[in-house]
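Participant: sequence? don't have it. structure:
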């Protein structure tokens, strides 16, 4: 019979929450996931997984399956709105430097794969959860407590994975200022295969950027960002028209992607981040992970990757049979994630620059660095993409089936 000490409750059924649920389940804890939405429906269209996150997924036995399903990044680079190359990327060099590929896939695919590995009934949707007591790790008789739609849950560990506007974070640290607007909004869109080859790229213009990447099934994933006041929306809600206004005269294949986009499937979200780090990533028997713990700008592509890292590190510090070592979890994650939040914010200021003389200097510097070789351009991910989890993957050859 499983004791309360060996139970875990995850608030939030996104990528970080489901990875944590799976990692904790594999460690021997009985896990329940409470998700506010009526179904597991990820926010966003695509996700890039760097080698650090793929190694974390190896720990839960999913790394190779995701590598097989996803598109591996190939030749590409950074361009101007007119199509002039600023620098070219070398996927092979990146793979050698960081010990693995960068891959792209649908967020829904990753959500489905994580959820499918959990025991039936683990995930309960349509359950808005509220933390009522963080519990006391020094007192076995005081578990953490959560209520959801009138039902009370007690657990030896509660994981707050409830996103940018985390209610769990607010309950743990009511005096913390929370998230602030990062100064820009983003759009994401998926369109069918274009029927012709194109080079994946990210393009930077004054206060704007655009990225285009293919998925393994041929679907084209595109994202855009622009400096704009918070809370803005396109006139009449037509975000496709807004993208055409801002990016319609940029280089090929951007106009073709916009032409193929369905207006009602263009996603727009303001970007918020946590600029003042939390004092800890835990309190009592409750731990925070992902955006709830360290929301960051997407400019390094590490938001979801860091949530996956959090999940396996938390499981490492939460072996069943005893109170979780959440102080150890905070020690392992707070400084790392706070640093990545700062770096992401700095990169967003760099690539969303609006001052034209500054842009000219920036672009010249990028070209100069690129001319010296790809190794210099890859240094920005040193200490991030080369991260390795504290526990070994349970399937060293990466191909054995979980039993």
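Facilitator: Arrived safely. Quick caveat: nothing in here was measured; it's all calculated off a predicted structure.
Participant: use CA for all of it now, contacts and neighbours both
Facilitator: Noted.
Participant: the top helix by length along the chain packs against which elements?
Facilitator: In the chain, taking DSSP state H as the definition, the longest helix is helix 326-351. When contacts are defined as 3 or more C-alpha pairs under 8 Å, 6 or more residues apart in numbering; DSSP states H and E, helix 326-351 packs onto strand 282-283, helix 291-294, helix 303-316.
Participant: distance from that helix to the middle of the chain?
Facilitator: Remark: helix 326-351 is offset 13 Å from the chain centroid, using C-alpha atoms, centre = their mean, to the nearest Å.
Participant: which outside residues touch the helix or strand just after it?
Facilitator: Going down the chain from helix 326-351, the next helix or strand is helix 356-371, by DSSP states H and E. With C-alpha atoms under 8 Å, 6 or more residues apart in numbering as the test, helix 356-371 has contacts from 86, 87, 88, 206, 353, 376, 377.
Participant: please redo it, this time with the cut-off set to 10 Å
Facilitator: Under the criterion C-alpha atoms under 10 Å, 6 or more residues apart in numbering, residues 78-80, 85-89, 204-207, 350-353, 375-378 lie in contact with helix 356-371.
Participant: then stretch 338-345?
Facilitator: Defining contact as C-alpha under 10 Å, 6+ apart, one finds that stretch 338-345 is touched by 182, 273-278, 293-303, 306, 335, 337, 346, 348-350, 380-381, 383-384.
Participant: and here is the other one:
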């Protein structure tokens, strides 16, 4: 491998690719090593909050993002019959200068990949290369990787290693060998996508729950489908299926779900605005995952090695913030590497700024999940924490509109846009 780099990034997901684009814009040369032999548009829908959309805008990607996704204008919290219990405005409707976008995760990742290849050149992204270890030396870090196609061992040297290799991060395990298993809240998530004629709630994210702590989340994710007079609906079924605790070893994260796994949990549901059985049956593929997170770490990296995104702070999807926080991580990392006097102080400043913020979000996601799964099946029944209270508290943790709108740019001086 002849491509030289200032920073090696382990992982070509949302965080890793955004980091590559941000570093390149700041005049720093990245090399992304992705274990998958090909980056494909996999997964289902995600939400990108205004804080992430601002950063993508500063990278010159707003128009491309808008051509993919759908702006989410409100969140609707409902019961199992679709009756609204609470509603809140989102994105520009809530006073942010940038929208919230609901988008297909895989298509968004492909958009970022294409931008990396176009701006940095194809040699900046190597697929089929898995990072397996590292050694630090004065002034550098030596990265040990495996070429999965040939079985050849690769040794690379850079000024820093950034682990954006996801919830099962190899680098995190090396940095924190005593971290233990993932923490499971007892909920299984089934995800799918269904194309339909219309989505009655419009540009809304709907979060429904019944008295048995069963949830159903749905929203539309495709601008292209809307142009064709159709809608692509992302849906997530969240069902308590076990006792919370450490996630058992050997869970197959790629196991497909089946309609028969899901439908019995929603037998008593009658959404006024949707044919729920038909919506579930319309998905060509169903994905199944345990709902997991980890306790926040007291530190992320050391020396010239750090973590980013789910490798650093995996959390429940309750607040729809995972992809957003990875994008912000990437931008803050690039900013500090551009302005700090040396790599060590840059990574320390990055971690200091992001670890506290993301730890608070991980814990807020847990509280959002707890309240969401324990609210009443209908309005008027008292609970220890109301939906509006927890959403208001969550908004303060992740950043309200005035704070985001007035925050200084994370684009370092002299950086190139687009």
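Facilitator: Received the coordinates, thanks. Note that the coordinates shown come from a computational prediction; the quantities given were computed from them, not determined experimentally.
Participant: quick revisit: winner for burial among the helices and strands packed on helix 326-351 of structure 1?
Facilitator: Of these, the one with the most neighbours on average (mean count of other C-alpha atoms under 10 Å) is helix 291-294, at a mean of 28.
Participant: in structure 2, what stretch matches it?
Facilitator: Alignment of helix 291-294 of structure 1 against structure 2: residues 310-313, by TM-score structural alignment.
Participant: tell me how far residue 296 of structure 1 lies from residue 86 of structure 1.
Facilitator: 26 Å (C-alpha to C-alpha, to the nearest Å).
Participant: so which of those two has more stuff around it?
Facilitator: Neighbour totals were compared for residue 296 of structure 1 and residue 86, and residue 296 leads with 30 against 20 (other C-alpha atoms under 10 Å).
Participant: let me see the contact set for that one.
Facilitator: By C-alpha under 10 Å, 6+ apart, the residues touching residue 296 of structure 1 are 164, 179, 182, 271-275, 290, 302-304, 306, 337-338, 340-345.
Participant: same question for residue 304 of structure 1.
Facilitator: By C-alpha under 10 Å, 6+ apart, the neighbours of residue 304 of structure 1 are 14-16, 47-50, 53, 107, 290-291, 295-296, 298, 310.
Participant: nearest the geometric middle of structure 2, what residue?
Facilitator: Residue closest to the mean C-alpha point of structure 2, counted by C-alpha atoms, centre = their mean, is residue 323 at 2.4 Å.
Participant: that one -> structure 1?
Facilitator: Using TM-score structural alignment as the criterion, residue 323 of structure 2 maps onto residue 304 of structure 1.
Participant: show me where the stretch 201-350 of structure 2 has helices.
Facilitator: Assigned by DSSP state H, counting those that start in this stretch, the helices in the stretch 201-350 of structure 2 fall at 223-227, 259-262, 276-281, 322-339, 343-372.
Participant: angle of the fourth one against helix 343-372?
Facilitator: Taking axes from the mean of the first three to the mean of the last three C-alpha atoms, to 10 degrees, helix 322-339 of structure 2 and helix 343-372 form an angle of 160 degrees between their directions.
Participant: turn the helices of the stretch 201-350 of structure 2 into TSV, columns for distance to residue 379 of structure 2.
Facilitator: Below are the helices of the stretch 201-350 of structure 2 laid out as TSV (distance: least, C-alpha to C-alpha, whole Å):
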stretch	distance to residue 379 of structure 2
helix 223-227	33
helix 259-262	26
helix 276-281	22
helix 322-339	30
helix 343-372	14
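Participant: and those helices, which is most packed in?
Facilitator: Mean neighbour counts for the helices of the stretch 201-350 of structure 2 (mean count of other C-alpha under 10 Å) peak at helix 322-339, with a mean of 24.
Participant: what span of structure 1 is the lengthiest strand in structure 2 aligned with?
Facilitator: In structure 2, taking DSSP state E as the definition, the longest strand is strand 183-196. On structure 1, the counterpart of strand 183-196 of structure 2 by TM-score structural alignment is residues 180-193.
Participant: run the chain-centre distance for that stretch.
Facilitator: Distance of stretch 180-193 of structure 1 from the chain centroid (C-alpha atoms, centre = their mean) equals 14 Å.
Participant: which residues are in contact with the match of helix 291-294 of structure 1?
Facilitator: Contacts of stretch 310-313 of structure 2 with the rest of the structure, by C-alpha under 10 Å, 6+ apart, involve 11, 15, 162-173, 293-297, 299-301, 306-307, 322-323, 325-326, 329, 351, 354-355, 358-359, 361-362.
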